[in-house]
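Participant: Compute the structure for the input listed below.
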Amino acid sequence: MQTITTAAELRRALADSRKNDRHIGFVPTMGYLHEGHLALVKASRARCAVTVVSILVNPTQFGPNEDLSVYPRDFSRDQRLCSEAGVDYLFAPDAREIYPPEFDTFVEPGDLARPLCGAFRPGHFRGVATVVCKLFNMVQPNVAFFGQKDLQQCAVVRRMTVDLDLPIEIVIVPTVRDYDGLAMRSRNRYLNAEERQRALAISRALFAAEAAFRAGERDPEKLAQIAKWHLQSIDHLQYLEIVHAHTLGSAASPLTGPAAICVAGDVGRTRLIDNVILNR
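Facilitator: Prediction:
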């Protein structure tokens, strides 16, 4: 595995792969890798001849009172995990490589960025869309891999890729969960033992609504009520919404198309998000 820090060096390293039409898979991350990230790497290696992973704690997707300064970081551990997973190139640019001093151009996403997390984190998806677009231009992959846990991010990135005519296939990999159902995320390390137990209410709520859907319930309000009953142990419920899985618009009753039940809430000082897809 080669570790690369500049876009120019990365383009040189990937030149032979492009010349020989070897498919390039790309997994963008903010580091502090876990099994969810490694599942994306595994998916890339199964589909592509070359796998690139990026690690960048992207400053433009954090709000002024969010956790940019304390976001989990352990680069040497991430390097080891990537090497063991068979990554070919680890792209680890400094933020100044992505945003030089005179940087002044951003990608502004549309309606997909407004509901759910977008309503509570103004500017977040602008930062996501901008950094992903820049990374796509630097890596120039054939396929990029994202996790379903970040459903809204996946929708924004997929729409951006289509709208800007980027020749990249977007693959969404199912959420990876710990043994007890908690969705894997880097921020789980913020939770103490007691908070982690209470955080399980989020996945239990989603699974309860999913079970009711499989049993035949098609009223989104009733499914939401079932889920909310399980969420009493979290400190603050930011939202619980059932939306169309692709447009993120509110799902009508009865549910007839692909839908997702999405949750965001706080346990202690940690904001957690999760979702399940409701399929017939």
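Participant: contacts and neighbour counts: CA atoms only from here.
Facilitator: Will do.
Participant: Quick check: the gap between Asp180 and Ile234.
Facilitator: 16 Å (C-alpha to C-alpha, to the nearest Å).
Participant: the strands in the chain, which residues?
Facilitator: Ranges of strands in the chain, per DSSP state E, are 2-4, 24-29, 50-55, 89-91, 143-147, 169-173, 236-244, 259-267, 270-278.
Participant: For those, give me CSV that also has mean neighbour count and distance to Ala119.
Facilitator: What follows is those, written out as CSV (neighbours: other C-alpha atoms under 10 Å; distance: least, C-alpha to C-alpha, whole Å):
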stretch, mean neighbour count, distance to Ala119
strand 2-4, 16, 36
strand 24-29, 24, 23
strand 50-55, 24, 27
strand 89-91, 22, 31
strand 143-147, 22, 21
strand 169-173, 17, 23
strand 236-244, 20, 10
strand 259-267, 23, 11
strand 270-278, 20, 14
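Participant: Please generate a structure for the following sequence too, so the two can be compared:
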Amino acid sequence: MLIVRTIPELRQALSAYHRPAFVPTMGNLHEGHLSLVRQAKPLGDVTVVSIFVNRLQFLPHEDFDSYPRTWEADCDKLRATGCDIVFAPRESDMYPEPQTFKVHPDPRLADILEGQFRPGFFTGVCTVVMKLFLAVFFGQRAGVAVFGQKDYQQLMVIRQMVRQFALPIEVHAGQTCRAEDGLALSSRNHYLSPAERAEAKALAAALRQLAERWCAARAAGALDAAALEQDALDALRARGWQPDYLTVRRRSDLQPATAADAPGTLVALGAARLGSTRLIDNLEF
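Facilitator: Alright, predicted model coming up:
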């Protein structure tokens, strides 16, 4: 497994290949990340994983400095998956000067849900992903980038960016990996205390219940989406959570779902803080 630090080194390493399969990460890798790498391997002729904690997508009060960095363990895990190249730039390699040129996504998609509670987040994501894409796919005819479906809105934003810039990149969605109790795997799960970890499965359960109640109310001709979502929020608060949103949206554009939208086209999304840890999850239905 080759480890490179700079963009010129990465481009040189990729010059002999024609179709990179790329998995961008911020490190602290878990089984969810590794499943994306395994999915990526048959999709290209070289598998590239980036490890870079991107300052641009953290708000001032968020956990950039304390975000877990587990370099040696990450490399061991990637070797075991058969990763070919790890791109691990320093901040000075990615941003040798202040990044004043940025990619601003469509606010109709990026300023709702996560974007409402984390202003500027998707601008930071799009800017670093575009820069990583240009580093990985520069001079290549085409390639594949693999993103996890747990970050549902992010996946949609990246797909729209790729489409509108006509990038020769196929965006592949990797299914969310879950623990046995249903908790979506996340690098931030390690922040949870043992008691919080036992409680954390309630977020996935709340989304499942919201979807079931939404479908039942629609079938009965008595859908009040706002009331159902408020009930879900109240139930999670009663368990000690601080929810930002629990909502049912159309998969196509993440706009609020109505009775005209049939099951099979919808997704329930949620974000909530348990103690000091903010978790997100989603459920297509």
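Participant: Neighbour count: Asp180 and Ile234 of structure 1, which is higher?
Facilitator: Higher neighbour count among Asp180 of structure 1 and Ile234: Ile234, with 18 against 10, using other C-alpha atoms under 10 Å.
Participant: Please name the nearest non-neighbouring residue to that one.
Facilitator: Val267 (5.3 Å; C-alpha to C-alpha, 6 or more residues apart in numbering).
Participant: Let me see the contact set for the aligned partner of that neighbour in structure 2.
Facilitator: Structural alignment places Val267 of structure 1 opposite Leu274 in structure 2 (criterion: TM-score structural alignment). If you count contacts by C-alpha atoms under 8 Å, 6 or more residues apart in numbering, Leu274 of structure 2 has them with 192, 196, 200, 240-242.
Participant: What's the separation between Ala271 of structure 2 and Ala184 of structure 2?
Facilitator: Taken as C-alpha to C-alpha, the span from Ala271 of structure 2 to Ala184 of structure 2 is 12 Å.
Participant: Need the residues touching each of those two.
Facilitator: Common neighbours of Ala271 of structure 2 and Ala184 (C-alpha under 8 Å, 6+ apart) are Asp281.
Participant: didn't Thr265 of structure 2 look like it was pressed against Arg250?
Facilitator: Yes. Using C-alpha atoms under 8 Å, Thr265 of structure 2 is in contact with Arg250, at 6.2 Å.
Participant: shared neighbours of those two, which are they?
Facilitator: Counting by C-alpha under 8 Å, 6+ apart, Thr265 of structure 2 and Arg250 have no common neighbour.
Participant: Counting neighbours, what do you get for the aligned partner of Cys75 of structure 2 in structure 1?
Facilitator: The equivalent of Cys75 of structure 2 in structure 1 is Gln79 (alignment by TM-score structural alignment). Neighbours of Gln79 of structure 1 under the rule other C-alpha under 10 Å: 21.
Participant: The residue lying closest to Gln79 of structure 1 once chain neighbours are set aside: what's it in contact with?
Facilitator: Nearest residue to Gln79 of structure 1 in three dimensions, chain neighbours excluded: Leu90, at 7.6 Å (C-alpha to C-alpha, 6+ apart). Listed by C-alpha under 8 Å, 6+ apart, the contact set of Leu90 of structure 1 reads 1-4, 52-55, 79, 82.
Participant: likewise Ser233 of structure 1?
Facilitator: 198-199, 201.
Participant: what does it align to in structure 2?
Facilitator: Ser233 of structure 1 maps onto Arg239 in structure 2, by TM-score structural alignment.
Participant: can you tell me which residues contact Cys82 of structure 1?
Facilitator: Taking C-alpha under 8 Å, 6+ apart as the definition, contacts of Cys82 of structure 1 comprise 38, 53, 90.
Participant: any idea what the last one aligns with in structure 2?
Facilitator: Read that as Leu90 of structure 1. Aligned partner of Leu90 of structure 1 by TM-score structural alignment: Val86.
Participant: How much space separates that match from Thr6 of structure 2?
Facilitator: 11 Å.
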